[in-house]
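Undergrad: model this:
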Amino acid sequence: MSNDAAPILLLVADDLLMGSRVREGAKPSGFTVTVVGSEAAAKAALSGSPAPVAVLVALTVRRVDPFALIRFVKATYPAIPVLAFAGHVERELHEKARQSGADLVTANSSVAMHLPALLTRLLRGESGNITDEEPAPE
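TA: Sure, this is the predicted structure:
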């Protein structure tokens, strides 16, 4: 593969609509999105070449323990940032993601509406919570 290949985002999700939204949101920023719905597929993608530049984890994914996966990514690939997301009312999931080591945690709606800004913040090394009301940095 050439050195000018588009950087890869690994999306761990089983919601087809969210996968489509992330692909469309990442395209203008020049990212390629790989969507996986199992732990084995996520681990294979992480160990592949080129490696993803970031991992996005839907906290409601059904066939993966998202919190165990976040811990695995942070322990095994500490340089790869993790963005975790769930519905804005699912505060318990947000908190568990933070405790598991996710760099940024936000709501599904923020991912759908502000993905380029979220990716900029994530890849700059920012951490914490992002709310829907929070203005996206330019």
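Undergrad: C-alpha only now, for contacts and for neighbours.
TA: Noted.
Undergrad: The longest helix seen in the chain: which residues count as buried?
TA: The longest helix of the chain (DSSP state H) is helix 108-123. Residues of helix 108-123 classed as buried by neighbour count (16 or more other C-alpha atoms under 10 Å): 108-112, 114-119, 121-123.
Undergrad: farthest pair in those residues?
TA: Across those, the longest distance by C-alpha to C-alpha is 19.7 Å; it joins 109 and 123.
Undergrad: what's the burial count for residue 85?
TA: 26 (other C-alpha atoms under 10 Å).
Undergrad: same thing with residue 99?
TA: Number of residues near residue 99 (other C-alpha under 10 Å) recorded here: 12.
Undergrad: Am I right that it falls within a helix?
TA: Yes: under DSSP: H, G, I helix; E, B strand; the rest coil, residue 99 sits within a helix.
Undergrad: From residue 74, how far out is it?
TA: In this structure, residue 99 and residue 74 are 12 Å apart, going by C-alpha to C-alpha, to the nearest Å.
Undergrad: Ends of stretch 46-66, what's the gap?
TA: Stretch 46-66 has an end-to-end distance of 15 Å (C-alpha to C-alpha).
Undergrad: Stretch 38-53 now?
TA: Start-to-end, stretch 38-53 (C-alpha to C-alpha) is 19 Å.
Undergrad: which secondary structure element contains residue 84?
TA: Taking DSSP states H and E as the definition, residue 84 sits inside strand 82-86.
Undergrad: What are the contacting residues of that strand?
TA: 54-60, 70, 73-74, 93-94, 97, 102-108, 111, 122 (C-alpha atoms under 8 Å, 6 or more residues apart in numbering).
Undergrad: now the other sequence, so there's something to compare against:
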Amino acid sequence: MEAAVKTVLAWVDNLMFSVRIGEVASALGGHVILVSSNEEIIEKLDIYPSLVILDLTAVTEGWQKTVAQARETGVPVLAYGPHVDVDARQAAEEAGCDEVVANSKLRIDLPNLLAKYLTNAEASY
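TA: Just a heads-up that it's a prediction; the model follows:
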């Protein structure tokens, strides 16, 4: 199957973040597929997305296994959540997420974060 270069799977509950992620990805020549479950992410891994983004306030039980499956497929995972939720951020690091950032960092640094993964995707294919 052909790789979906510059495709981002995003499990994001916050409408403002989902719109912003979509705008930034589009500006970088990519697009976002919004997902809302572990199963949906796993189903879409066969398109070889460039990145999976997880909102740590949206994920449901079993999300760590989803991270592991994404990583096994070679898909990087970026997780974000409130800076005060140290436990969730630590769990994301332990689950194997490539990057774990606070909401504020995502908001400020989103263009650079996405560019890193989408540019790498372009170079890989």
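Undergrad: Could I get the TM-score for this pair?
TA: After superposition, the two chains reach a TM-score (TM-score structural alignment, normalised by the length of structure 2) of 0.80; 119 aligned residues with a C-alpha RMSD of 2.5 Å.
Undergrad: how about the strands in structure 2?
TA: Counting by DSSP state E, the segments of structure 2 that form strands are 7-11, 31-34, 51-55, 77-81, 99-102.
Undergrad: Residue 52 of structure 1 pairs with which position in structure 2?
TA: Counting by TM-score structural alignment, residue 52 of structure 1 corresponds to residue 49 in structure 2.
Undergrad: Identify the residue of structure 2 aligned to residue 117 of structure 1.
TA: In structure 2, residue 117 of structure 1 lands on residue 112 (TM-score structural alignment).
Undergrad: What span of structure 2 is the next helix or strand along the chain from the longest helix of structure 1 aligned with?
TA: Moving toward the C-terminus from helix 108-123 of structure 1, the next helix or strand (DSSP H and E) is strand 128-129. The counterpart of strand 128-129 of structure 1 in structure 2, using TM-score structural alignment, is absent.
Undergrad: Which strands or helices does strand 128-129 of structure 1 pack on?
TA: Contacts defined by 3 or more C-alpha pairs under 8 Å, 6 or more residues apart in numbering; DSSP states H and E place strand 128-129 of structure 1 against strand 104-107.
Undergrad: mean shift of the strand it packs on relative to structure 2?
TA: After superposition onto structure 2, strand 104-107 of structure 1 sits on average 0.7 Å from its aligned residues (mean C-alpha distance after the TM-score superposition for structure 1).
Undergrad: From residue 17 of structure 1, how far out is the aligned partner of residue 84 of structure 2 in structure 1?
TA: When structure 1 is aligned by TM-score structural alignment, residue 84 of structure 2 is paired with residue 89. According to C-alpha to C-alpha, residue 89 of structure 1 and residue 17 of structure 1 sit 19 Å apart.
Undergrad: cool, and residue 111 of structure 1?
TA: 12 Å.
Undergrad: After superposing, tell me the mean distance of the strand holding residue 84 of structure 1 to structure 2.
TA: Comparing strand 82-86 of structure 1 with its match in structure 2 after superposition yields a mean distance of 0.6 Å (mean C-alpha distance after the TM-score superposition for structure 1).
Undergrad: For that strand, list every residue counted as buried.
TA: Judged by neighbour count using 16+ other C-alpha under 10 Å, the buried positions of strand 82-86 of structure 1 are 82-86.
Undergrad: Go ahead and flag the most central residue of structure 1.
TA: Compute the mean C-alpha point of structure 1, and by C-alpha atoms, centre = their mean the closest residue is residue 56, 1.1 Å away.
Undergrad: which ones are touching that residue?
TA: Residues counted as contacts of residue 56 of structure 1 (C-alpha under 8 Å, 6+ apart) are 9-12, 82-85.
Undergrad: what's the closest of those to residue 39 of structure 1?
TA: Of the contacts of residue 56 of structure 1, the one sitting nearest to residue 39 of structure 1 (C-alpha to C-alpha) turns out to be residue 12, at 8.6 Å.
Undergrad: Make sure that closest one is actually in contact with residue 37.
TA: Yes: if you go by C-alpha atoms under 8 Å, residue 12 of structure 1 and residue 37 touch, sitting 5.6 Å apart.
Undergrad: All set now, cheers.
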